[in-house]
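>>> Fold the following.
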Amino acid sequence: MTAQTPPTPPFRDPDLPFAKRIDDLLSRLTLDEKIGFLHQFAPAVERLGVAAFRTGQEALHGVAWMGPATVFPQAVGLGATWNPELVRRVGEAVSREARAMRARDERVGLNVWSPTVNLLRHPLWGRNEEGYSEDPGLTSAIATAYTRGLRGDHPVYWRTAPVLKHWLAHNNETDRDTSSSSVRPRVLHEYDLRAFRDTVEAGATAGVMPAYNLVNGRPNHVSPHLREQLRTWTEQDLLVCSDAGAPSNLVDSEHYFATHEEATAAALRAGVDSFTDHGTDSSKIVARVRGAFEQGLLTEADIDTAVRRQLSVRFRLGEFDPGADPYAGERDFDTPEHRALAQEAAEQAVVLLKNDDLLPLAPGTRVAVVGLLADECKLDWYSGSLLHRSTPLEGLRERFGAERVEFAEGVDRVLLKTSAGTFLHVPPAPDTPGAARGTEGALDPALVAGRTDLPPLTAGAAGTELALADWGEGVLTLRAPDGRYLSVAEDGYVRASADQPGGWIVQETFRLEPHGDGHLLRHVGTGRHVQVAADGVKVAEGDPEVFELVVAERGEDAVTRAAGRADVVVVVAGNDPHINGRETEDRTTLRLPAQQELLLRAARAANPDTVLVLVSAYPYAVDPADLPAMLWTAHGGQATGTALARVLAGDVSPAGRLPQTWYADDADLPGLLDYDVIGGRQTYLYFEGTPLFPFGHGRSYASFSYGELTARVAGSAVRVAFTVTNTGAVTADEVPQLYARAVDPSVPRPRRELLAHRRVTLAPGESTGLSFELPLSAFAFWDVAAGRWRVEPGPYELLAGASSEDVRLRVTVTLDGEPTVPRPVLERGLAAVDFDEQSGTEIVDLTREAGDAVTAVAGKDGELLFRRCDFGGGVREVSVAVSGGGAVELSLDGGPAFALLSPREPTPGPYDYVTLTAPVTAAVAGVHDVRLRLRGPLRVARAGFSG
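Sure, this is the predicted structure:
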């Protein structure tokens, strides 16, 4: 007999719809196999020929953590291009490299965890570099473009499957896994949700990743908004991947649930489909899911739902159709096109903040390039390894000639003298002969932190002169003359063994602490002091060494000499992305580090023709008054130096625009945990002060005129048109921006809000006409009284110009809409969270599963204001739903209280609500403003009124 070939199972049939194939595969999996799929590292199912799969591949601005890759500008730099089409091409290049790298290394994943669409609400956020903008519209435009590039353009199969980070209202690293963002409904809908919604609705997103923080007292990993908002925006299956370690945080740090089984079940039911926890060890998550199932906290249908969403992504990635996957043979990696695109993106990201005709630099100019970042090409936590690098010094020497470009780093050159009179000495590295900074390439790539095969530092009569760089807030690095940074390995010894500071815990940073007539040297990574022992220099508990700091040369002296010999000085300042402002660490100030301010002053004093170039992941507060020129760019990846040199030389006219407000002083900033952009008057939308540089700002080497602004209502849209003309002498890009504001709103609305923009290239004398069709929904706000979006009738001013403050043209249109009506409190009551204004309160969770309540900030009385409440012909009784202990006082129009309600004793727990009632002590009828005063630690869910 001839053996029969077994039939092809339906899940392998490419002619069937994905939904039917997923149904078939699900039906073949055992419960244990399905549970195994819920961990980030899903095992293979060999009996079905299903391969292992993992969620998660970082690809924020290039493929990260997997070795060499094309490195594009940081995300905030891509946001500064204001160019969605460019960003789409960057996303496409990144996804091509992910496919090419996966063909060589199966560890490279195709479910990419990017982009980050958290809004840059607060410039001190340590992860500012990861977001695109403070504006939800610009953020969603750039994020949508990037995801479209990552997804690819095939109608069925995806090149990679992007997951948006981090859901929701996440802008602080300080206590990030235990802090709660208090987000009122208007801010939630108009601001935080909007960037996610527009990007998801565009159709190129595979899912989201919840953030570590809590929102309104509830961890994001059990957010009801995953179900109530996210999954209503698209009919496509969306995969929700937890952030690393966050499932355990629900119990371990947040104490939100009593057991891990309860927490895991709640997260799965809320919508988390893949648990990123305990690294590659899936046993703990598997045991928790199994335990939750056995305790009746989960059903098999709950598990099936999560597995179905995972499988949907895997099918779209072509895993089960290798013969039909159009991307299976992708091999594009480090191509000339990708290198050119990295340079183009870096050039478009440069923002000219100020120029008093010093730039562009004339041919033959003698340039002094100085500063801690003058000869650096810095990477961040989400970068790949550099295949190519270009520092500002290298770029300018290439452009102007090495003989015309002088360099002074500006670090202090120091010797560390011990109490015994010896000096710290760096032994030579036997495997890196001749390695030096400022040469064509980087140091030997084998020089990475953590090496223990190099000799540790010693102490002797002949010391080694070290380059001391102070990065601010007392954090410094020390570098040997051959470029090696002092680092501490696991054995505790100090070695010159790192080519750059870096790592999750940076082992290359130290602090000098005054002690008697000298200093102690504390290692930041371990918190321990440096000791000198017979077997070498190390960090350890016990008696620390007291060092005398012997300064061989001050950095400002070297800068002064170089500046005095040059026609123009270019001071390159900014941050190291691994130090003082990064994931896990927020900044504390907008100011430049003191050493860099000192270098800037020295350069300016020696040469008035000084250009400040800020290369940074976030804004700084730098007084530009005595600077003739000032530029900013994010860390621009592999092409930073070439891009800056071409802009400084005038080969490219700068056209980057600020994606967030640059504030003039720390005093202008809200509290880091104040997420109420409306009440706190935050971002360009509401800020009423004078910024250092406004949102959308950026100058050019050309000049542009705007004219002929028209606007008319056409059905359900407003059609706007105007012209832009290059009135300058060079071809340049301009970024016309269109804003709107409600002229006479019934509630606080933005001072102006970006509705559209476009980046255009114009030759001298060339004009272009721009037109935009704006849906009427673009003018809507979230009406808390009605619980929905509403367009208010009345006049709206449209503003066209070169930034949010550089408005060139204005026109007013009158829109029809739904008129404002008083709140029908007799019918609907008042949900506490739907206040119009508040003071001294925060929003908390109504229950663990859903809803919001309001409580007074600890130690204060709180107040909620509800405007224009309609009591009809009158009310006789008021009720409030509360938990905890305290009192609620109600009054009208700022007058005396008409009701005071308080439980006889505190309720057993925060979710044990009771309804209190009281007669109204005075006639209450008609329309009034209602104030609820909250006294004590009680939670208020809602108030009701009856006639």
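
>>> going forward, measure contacts and count neighbours with C-alpha atoms only.
Noted.

>>> Would you work out how far apart the start and end of stretch 508-521 are?
12 Å (CA to CA, to the nearest Å).

>>> Identify each buried residue in it, please.
Neighbour-count burial for stretch 508-521, counted by 16 or more other CA atoms under 10 Å, picks out 508, 509, 510, 511, 512, 518, 519, 520, 521.

>>> Just the ones of these in strands?
Secondary structure assignment by DSSP state E places 510, 511, 512, 518, 519, 520, 521 of those in strands.

>>> Any chance of CSV for these, columns distance to residue 354?
CSV is the format used below for these (distance: CA to CA, whole Å):
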residue, distance to residue 354
510, 35
511, 35
512, 36
518, 43
519, 41
520, 42
521, 40
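
>>> Considering those residues, which is situated nearest to residue 642?
In terms of CA to CA, no member of these lies closer to residue 642 than residue 510, at 31.9 Å.

>>> so how far is residue 536 from the residue nearest to that closest one when sequence neighbours are not counted?
Ranked by CA to CA, 6 or more residues apart in numbering and with sequence neighbours excluded, the top spatial neighbour of residue 510 is residue 523, at 4.5 Å. Shown here: residue 523 relative to residue 536, a distance of 16 Å by CA to CA.

>>> One more, please, to line up against the first structure:
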Amino acid sequence: MLALAFALVAQDATAPYLNPSLPVEQRSADLVSRLTLAEKVAQMQNEAPAVPRLGIPAYVWWSEALHGAVGNPVTVYPQAIGLASSFDTLLMANVASAISDEGRARYYDTLKRRGRTGMHQGLDFWAPNINIFRDPRWGRGQETYGEDPFLTKRMAIAFVSNFQGEQNGKFKAIATPKHFAVHSGPDRERHHFNAVVDPRDEWNTYLPAFRGAVTEAGAWSIMSAYSAVNGEPASASPTLLGKILRDTWGFQGYVVSDCGAIGDLLSGHKLASTEAEVSAKAVTAGCDLECGGTYHSLEEAVAKGIISVDKLDRSLVRLFEARIRLGMFDTAQTGPWKPIPMSVVDSPEHRALALKAARESVVLLKNDGILPLKGVRSLAVIGPNAADHDVPLGNYNGTPAHTTSVLEGIQQVAPRGTRVSYTKGSSRLAGDGGEPVPASVLPGGVSGEYFLNENLQGNPILRQKSDNIDNDWGSDGPGGGVPKDGFSARWTATLVPKVSGEYALGARADDGVRVWLDDKQIVNDWSVHPASSVVTTVPLVAGRSYRIRMEYYEHDGQASAKLVWMPPVRQNYAEAVNLAKQSDAVVMVLGISGQVENEENDRSNIDLPAPQQGLLNAVLATGKPVVVVLESGSCLTVSDSRIRGLVQAWYPGQSGGTAVAEVLFGKVNPAGRLPVTFYKSLAQVPPIANYKMDGRTYRYMKAKPLYPFGYGLSYTRFRYSDAHVERRSDNGGLFVTVSVRNIGNVEGDEVIQVYSSREGAAWPEPLRKLVAFHRAHILPGANVTVTIPVDPRGLAQADGNGILTILPGKYRIHIGGGQPGYDPATSGRGQDVTMRLDEKVIPTSKQRVLPAIIK
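Next comes the predicted model:
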């Protein structure tokens, strides 16, 4: 069978790099030795061109798989923060394997149909994001596994190892943990920001997940961050990329920069005065591959003696070794290299897994007995997120065949005879720019022109009329002779608003877009990026005609282009109030969206947006029982005592609406736990630019939060008993054993959590920390006895050089359904075991983490 990724057109078919029996390193080195300098430089950029004389196909190093492979259609699982709330590493393992199955299937299918692959169609994936969500304002926190280093590490290991599917040095796909390291806001300043970090915080909070991903999961790729750490830009940091990643952890794969990060070394960090100099510094430090266009200057750097060809070769050997390990240069397609059929994409099995993941991610925060809903004959569903199909997908997402909104889920799951009524009630935000401009205000329609290039040059290949600009082509393209990738478009129209006032006006697009109003440019985001919105506020007068021009280009992968706005909203809650009064109960689906919290968009507050707060107050004033469902990727301070039930749904993916409805009506017993702290207000949070952990997250926080990390309620009750702790003789760790009985009438999952705290601990040592967890399913009346290993590295504290030591002293080991002092009411009181531990230095070598034992 001829490898789909490699046409054997090489001049010498017996060349060592084509011999699968030779060591991968030898094959890669042989291939690199045959490249010219110009070819070498080109292969170190993410859009690597073909080298026909050697049979090297073109390859784009850029695919995403945060919670599903980016494509259309694909299976979209809950956003990463929701997956973390499951506290289920087995679920994470299954999700990761399913995602890479779909990614590899799409790779081979695209290669077979088109003869090449492009953006979001490769076998290297820039996931997972394992930065620490230390501040609730950070816009990318939804992409992470939360604020805890241990939970993040365990989820990262489960994702990376199962995503890559390594067998005998061969990979099904390559995961790329990001962003190495420390990075977590302020996001708009990342291109020049310097994170000043105490080395003890770095080793105890910011690095453990990366260490686990590399030393335990075998990650073959790492993405460097934009920002600097203690004065060294991460993408050219000898400390991070050399001393820590390769020298200390033994990393053998390749490092890729975040997109544009090498250019930031020049323009933002001022690391040197020329592109050639900053490129040489990055490669020398260990950044092998650039996403961007600055590495083109490496030819100049070699010519001027700034860098040697040997250093380029070092990086190139790593890059081609990865491609060889993925099977791109072999005809035998076996093991993890075996082509996976497209039938796995959005398959019934993957849809079922997406639903399971959504069910496990739901967190019940408050319940005065109203949930599950029973005997409700009429139910009002109110809120701007209730019927939305985009919000559940979060960000860095693909496009599923169908997304079930919470409203649809309720309509499907509600008992027969239940009258379900709906109204949006309010806008999501004051000035949210997320709705396509309707045809009703575009008299005469829209004139579109499409070009066979990315810069609108030459004559259009297609002219087309449409009612408005609301295009979501996915990976298919506009048709009519327009290619799927590498095209551009221009639309013109006349806008006649019906209401005077301040409008949010702009575009939502994947990739570049810019908009003019009466020949004045109002938004400009002319770059390659996933679908995102860019809007500005403009005053418009009712009945007046405005000239609209929108330009767009599609580079590669997914394609979408929409002219969007939000008309001036005078919130009128009358319809919602009337609907609530006519109903037995109300479910309000509130929150924010991936357009509000995202890349380069940190939040300024953690309150419910004003229009929704007003809506909530108006509906609560009716006196009808109200359950609030929150869709968000981070905490919202929703604390009104009149709320009867509160459910955190996160961005729950394509099946999230079904899962939420099943929880509301008791078909599923919720067992998700918060992977982040829900704060009462930002007064409990240090400034976002302050990277010192003192006072941050549950590990160092002394004040009482709104809802603590690890918190979540159930529809049944559990009782803990017979807890005891044994010392492990092999490595200095512990075995924690506890019995948990379901004393309620409903079967359900309990997340057994183990926390350690040392008497007298103070920063930089955590006040308390999660050291083990296990999710167990327990039938009514049943009792399970669980023995959970505690890794000694979890008990230990790192010094400023990363040396792990169990500090001597009196330790409190808490075993329960939540943090010590914050056990959920449905979990009952946890159990404490007090013991003394002696000082012990823990080896940094790889150690296998044992699974829990259930009796």
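
>>> related to what we said a few turns ago, was I right about the residue nearest to residue 510 of structure 1 contacting residue 530?
Yes. Contact status for residue 523 of structure 1 versus residue 530: in contact at 6.9 Å, counting by CA atoms under 8 Å.

>>> shared neighbours of the two, anything?
Shared contacts of residue 523 of structure 1 and residue 530, defined by CA atoms under 8 Å, 6 or more residues apart in numbering, are found at residue 539.

>>> Aligned counterpart of residue 724 of structure 1 in structure 2, please.
Using TM-score structural alignment, the partner of residue 724 of structure 1 in structure 2 is residue 740.

>>> So which residues of the stretch 51-200 of structure 1 form helices?
75-80, 84-104, 136-151, 185-187, 193-201 (DSSP state H, counting those that start in this stretch).

>>> okay, those helices, which one's buried deepest?
Sort the helices of the stretch 51-200 of structure 1 by mean neighbour count, taking mean count of other CA atoms under 10 Å, and helix 75-80 sits at the top with a mean of 32.

>>> thought residue 247 of structure 1 was touching residue 262?
No. Residue 247 of structure 1 lies out of contact with residue 262 (CA under 8 Å); the separation is 10.8 Å.

>>> which of those two has more neighbours?
More neighbours surround residue 247 than the other of residue 247 of structure 1 and residue 262, with 24 against 21 (other CA atoms under 10 Å).

>>> Secondary structure element holding the counterpart of the more buried one in structure 2?
In structure 2, residue 247 of structure 1 lines up with residue 262, judged by TM-score structural alignment. Take DSSP states H and E as the rule and residue 262 of structure 2 turns out to sit in helix 261-267.

>>> Mean deviation, that helix versus structure 1?
On superposition with structure 1, the mean distance recorded for helix 261-267 of structure 2 (mean CA distance after the TM-score superposition for structure 1) is 0.9 Å.

>>> Whichever helix or strand comes after that helix aligns to what range in structure 1?
Going down the chain from helix 261-267 of structure 2, the next helix or strand is helix 275-285, by DSSP H and E. With TM-score structural alignment applied, helix 275-285 of structure 2 matches the range 260-270 in structure 1.

>>> residues making contact with the matching stretch?
By CA under 8 Å, 6+ apart, stretch 260-270 of structure 1 touches 221-224, 226-227, 247-248, 250-251, 256-257, 288-289, 291-292, 297-298, 302-303, 306.
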